[in-house]
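Sharing a sequence plus its predicted fold:
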Amino acid sequence: MNFIPDNISKHDNVFDVLKERGFIEQTTNEEEIRDLLGKEKIKFYIGFDPTADCLHVGHFMQVIIMMYMQKFGHTPIVLIGGGTGMVGDPSGRTDMRQMMTPETINANCNAFKKLFDKFLDFDDEWVYTGGDGKTVGKATANKEPEPGKAICVNNASWLLNLNYVEFIRDIGRHFSVNSMLRAECFKQRLEQGLSFLEFNYMLMQSYDFMVMARDIDCKMQFGGNDQWSNILHGVDLTRREVNKQVYGMTFSLLTTSEGKKMGKTQKGALWLDANKTSPFEFYQYWRNVEDADVHKCLRMLTFLPMEEVDRLGDLKDAEINKAKEVLAFEVTKLVHGEEEAIKAQEGARAAFGGGGTMENIPTTTMDSTSFDGEGMGVVALIQQLKLVPSRSEGFRTIEQGGLVINDEKVTDSKMMITKDLFKDGKLLIKKGKKTFHMVQI
């Protein structure tokens, strides 16, 4: 099942592979971690709070890292935060996360697991048996996982049964408020306001690490750079409470050369679910990344050998578009499969006049009566198609010359779309340089 080819690297230690691909940012002890990953096959975990019913491209970096670790024989523990999701991680936030109902959190947890099944090979017979609700109790699993296969846990199984006073007495005593307030995840929130609810999050995540080290011999936690403080406190808590040496490692977030997070589109996040972000839109996002970001994206989001990554990343001027096509195809193939990647590529080539078929451009079928008589206003149409978030944005797009219908630039914001504008029942709309949409009646 693993998508990573055997020739991915000349290195046989996954630490060196991750370093070569530019993932690793911070480690609790680089030499010891490299030695550990070279000599042993370990269990490690990455946590995912179910803040939505789908993974987005920000999560995908973490998934790729788990795929590398599994390729080299290590056991990924996918921790789904059914417990921590009740509180919400303040890391990287300027405001408090919206509270979700337990039913929504549970539904999101189930949706997450189905998506992870696409990328990791799980031992589905392995089950964490849960604890007795005691903070310093112990739980086990029904068996050891099959070597190299991933396992999945939900921290609701140990967090939701805890007695709060017992938790604060046993676990809270190890945490210095002064130290916590120096953590970046809290420091940036103090001016806007940090709720006591969110202040508990670090204790809960640290406790997760301790529980898994104690119960199933988890030796490492990975996360994005914004998780560094939480990971450090988890390492410290595990040493203090269960006398075990564990390690932490963080990875660079997927950002542009200007330091902005990648994966944001005009419709919101770039989702891994085809029902939320179509394969065509997904492909187009990567096809249109800035030239300066091509090498980084090829290195981190594809499984091309580094020699090929360097060759493509070094292309200049018009030639860099060939590298962008490869990037878009490889990432779309990984997320949506080769068939969808081919369709997306053909659709993009057709839209940009380079051959291919228009069949794969995002299409909305509408009732032809909508365009009877005087028809429908162009601004109302593009808002209905969600090409713009509001009418005012629609007017602004037209004023700035950013809307084209059937290869004709729209100059009149009061233009009416009628049946006679459709060619063979189809109307091609282009917004800006990157967004295409077909209307069919």
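Here it is on my side, so go on. Residues are numbered from 1 along each chain as shown.

going forward, measure contacts and count neighbours with C-alpha atoms only.
OK.

just how off-centre is the helix or strand encompassing Ile46 within its chain?
Element membership for Ile46 (DSSP states H and E) is strand 43-48. Computed by Cα atoms, centre = their mean, to the nearest Å, the separation of strand 43-48 from the middle of its chain amounts to 14 Å.

Shouldn't Val388 be within a strand?
No: counting by DSSP: H, G, I helix; E, B strand; the rest coil, Val388 falls outside a strand, being coil.

That one - how many residues pack around it?
21 (other Cα atoms under 10 Å).

go on, Val177?
Neighbour count for Val177, taken as other Cα under 10 Å: 10.

now the one 10 residues further on
Residue neighbour count, defined by other Cα under 10 Å, stands at 13 for Lys187.

hang on, it packs against Leu181?
Yes: using Cα atoms under 8 Å, Lys187 is in contact with Leu181, at 5.9 Å.

thinking again about what came up before, packing partners of the strand holding Ile46?
Counting contacts by 3 or more Cα pairs under 8 Å, 6 or more residues apart in numbering; DSSP states H and E, strand 43-48 is packed against strand 75-80, strand 218-224.

here comes the other one, which I'd like you to weigh against the first:
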Amino acid sequence: MQNILDELSWRGLIQDKVTGLENILRKKTTVYIGFDPTYDSLHIGSLIPIIVSIHLQNIGHKQIVIIGEATGFIGDPSEKKNERIFLKKDILQKYVISIKNQIFNLFSYHSKKIELLNNLDWIKNITFIEFIREIGKHFTVNYLISKDSVKNRIKNKKKGLSFTELSYSIIQGYDYLHLNRTKNCQLQIGGSDQWGNIITGIELIKKITGKKVYGFTCPLITSPNGLKFGKSEELENIWLDRNKTSPYKLYQFWINISDNDAEKYIKMYTFLSKEKIENLIVEHRYNPSKRLLQKKLANVITKWIHGDKELKKITKITSILFDNNNKILQSLNEDIMTSIYENIPHILFSKKELNYGIFLIDILKNSRFLKSKKKANYAIKNNSIYVNKIIIKKNFLLVKKDLIKDKYILFQFGKKEFFIIKFI
């Protein structure tokens, strides 16, 4: 237990921490993390606090996970330029169920038991007058507006910050107080954007009970363009829900990360030993073209999220898509073609449209694989378009004989972008 902070620090899993944290980690304690159900799926950034929790469980600490249905009604202003749009009650409850199921599956995969609670169960029992009298009195306005998440919003005079959002930090602090009273919880973990909220809870517990409790944050994971993964940044995310991010896309995300990110993430996202990781890094640096680190991450995380059967299917699909032999497509069975269709960008067309043929330029534009005829023409002239793995050097007419299994046509743009059309 004494070495757990060194272990987490080496893995890059600690950003900010309360002084004396090592004291509470020398003995078994109760830890909590929380997720607001502001969307119906977690994303790869959400895995980091869960991974930290599993590391702590491995040495005997107890884990509580909070689904923040109450705080989800408000929305955390941290890192937000604008006020969140309030979710309707029925939508929020659907999100609660989805997030709850994902959390159970993530911990169950590693054979870990958790206590899963909903903060609405205790928030709903306190009246507004009670809350502002018994809890709100412990925080000055100056204290609340000193937090970065609040200061940044106040600077924007047009948008400002509502009282509703200003109260978020106190409500989350009350969660920590409630868990400390009822579960003897003494440690809270969150993303680095939660540091201010965690400190609010620590201060509240100290003022009301006199007890010393602790907290630390994990770094936020960002997309290649530098934006954080978050449940409100839908277009930037790699989701855990297969209907939002296909298992193939999840796998390819890890395959395509940079070598620097791969060296960082192999420590953060896997439970491999330090010795094993260091050996992998040395081997990878010796021959980076093999992408050993990227493949290890893709295999480990895809298997965790979608299971071993799905991983095998994805590795099969990947080998087919990146195989330069065009004859391989005709040998595929219907199950594999269906898997390819489900996992890469796709669209349905009527087979009747092939009766008189469709020009390649038109099908590329109409399928939105390429945004315009101009871009499609440019790609063809530059030998960047493949149809059923055959490079195309000029516009031509697609007809029924071009179909794979009498249903599909596979398109490729450059080395990595694929698109498939199913004709019915």
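All right, it came through fine. Since the model is a prediction, treat every value here as computed from it, not as a measurement.

quick revisit: same list (the helices and strands packed on strand 43-48 of structure 1) but as JSON lines, adding distance to Ala351 of structure 1 and mean neighbour count.
Shown next, in JSON lines, are these (distance: least, Cα to Cα, whole Å; neighbours: other Cα atoms under 10 Å):
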{"stretch": "strand 75-80", "distance to Ala351 of structure 1": "39", "mean neighbour count": "24"}
{"stretch": "strand 218-224", "distance to Ala351 of structure 1": "36", "mean neighbour count": "22"}
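
Can you lay out those as a markdown table showing distance to Met249 of structure 1?
Formatted as a markdown table, these follow (distance: least, Cα to Cα, whole Å):
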| stretch | distance to Met249 of structure 1 |
| --- | --- |
| strand 75-80 | 14 |
| strand 218-224 | 5 |
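
Tell me which of those sits nearest to Lys276 of structure 1.
strand 75-80 (20.9 Å; Cα to Cα).

Who are the contact partners of the residue positioned nearest the centre of structure 1?
Nearest residue to the geometric centre of structure 1 (Cα atoms, centre = their mean): His59, 2.2 Å. Shown here is His59 of structure 1, whose contacts under the criterion Cα atoms under 8 Å, 6 or more residues apart in numbering are Phe48.

how much space between the nearest residue to Phe35 of structure 2 once chain neighbours are set aside and Lys28 of structure 2?
Nearest in space to Phe35 of structure 2, with sequence neighbours left out and distances taken as Cα to Cα, 6 or more residues apart in numbering, is Ile67 at 5.3 Å. Applying Cα to Cα, to the nearest Å, the value for Ile67 of structure 2 to Lys28 of structure 2 is 23 Å.

got it, and Ser98 of structure 2?
As for Ser98 of structure 2, its distance to Lys28 of structure 2 is 31 Å (criterion: Cα to Cα).

Equivalent analysis for Cys218 of structure 2, please.
In terms of Cα to Cα, Cys218 of structure 2 sits 21 Å off from Lys28 of structure 2.

Looking at these two, which is more packed in?
More neighbours surround Cys218 than the other of Cys218 of structure 2 and Lys28, with 23 against 14 (other Cα under 10 Å).

Just tell me what the residue nearest to the centre of structure 1 corresponds to in structure 2.
Under the alignment (TM-score structural alignment), His59 of structure 1 pairs with Ser46 in structure 2.

quick one: Tyr201 of structure 1 and Gly88 touch, right?
Yes: Tyr201 of structure 1 lies in contact with Gly88 (Cα under 8 Å); the separation is 7.1 Å.

Confirm the match of His59 of structure 1 sits in a helix?
Yes: applying three-state DSSP, one finds Ser46 of structure 2 inside a helix.

So which residues of the stretch 301-424 of structure 2 form strands?
Remark: strands assigned in the stretch 301-424 of structure 2 by DSSP state E, counting those that start in this stretch are 346-349, 358-359, 385-387, 390-391, 397-398, 408-413, 417-423.

make that the stretch 51-200 of structure 1, sorry
Taking DSSP E, counting those that start in this stretch to define them, one finds strands in the stretch 51-200 of structure 1 at 75-80, 151-154.

Make TSV out of those strands and add distance to Lys333 of structure 1.
As requested, these are exported to TSV (distance: least, Cα to Cα, whole Å):
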stretch	distance to Lys333 of structure 1
strand 75-80	23
strand 151-154	25
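
For Lys322 of structure 1, which of those strands is the nearest?
Closest among the strands of the stretch 51-200 of structure 1, once you apply Cα to Cα, is strand 75-80, at 34.6 Å.

what's the matching range in structure 2 for that closest one?
Under TM-score structural alignment, strand 75-80 of structure 1 corresponds to residues 62-67 of structure 2.

Average offset of the strand holding Ile46 of structure 1 relative to structure 2?
Aligned to structure 2 and superposed, strand 43-48 of structure 1 gives a mean residue distance of 0.8 Å (mean Cα distance after the TM-score superposition for structure 1).

contacts for that strand?
Taking Cα under 8 Å, 6+ apart as the rule, strand 43-48 of structure 1 contacts 59, 62, 74-81, 217-223.

repeat that with 6 Å
Thr75, Pro76, Ile77, Val78, Leu79, Ile80, Gly81, Cys218, Lys219, Met220, Gln221, Phe222 (Cα atoms under 6 Å, 6 or more residues apart in numbering).

tell me the contacts of the third one?
Shown in contact with Ile77 of structure 1 (Cα under 6 Å, 6+ apart): Phe44, Tyr45, Ala150, Ile151, Cys152.

Excluding sequence neighbours, find me the nearest residue to it.
That would be Tyr45: by Cα to Cα, 6+ apart, it lies 4.5 Å from Ile77 of structure 1.
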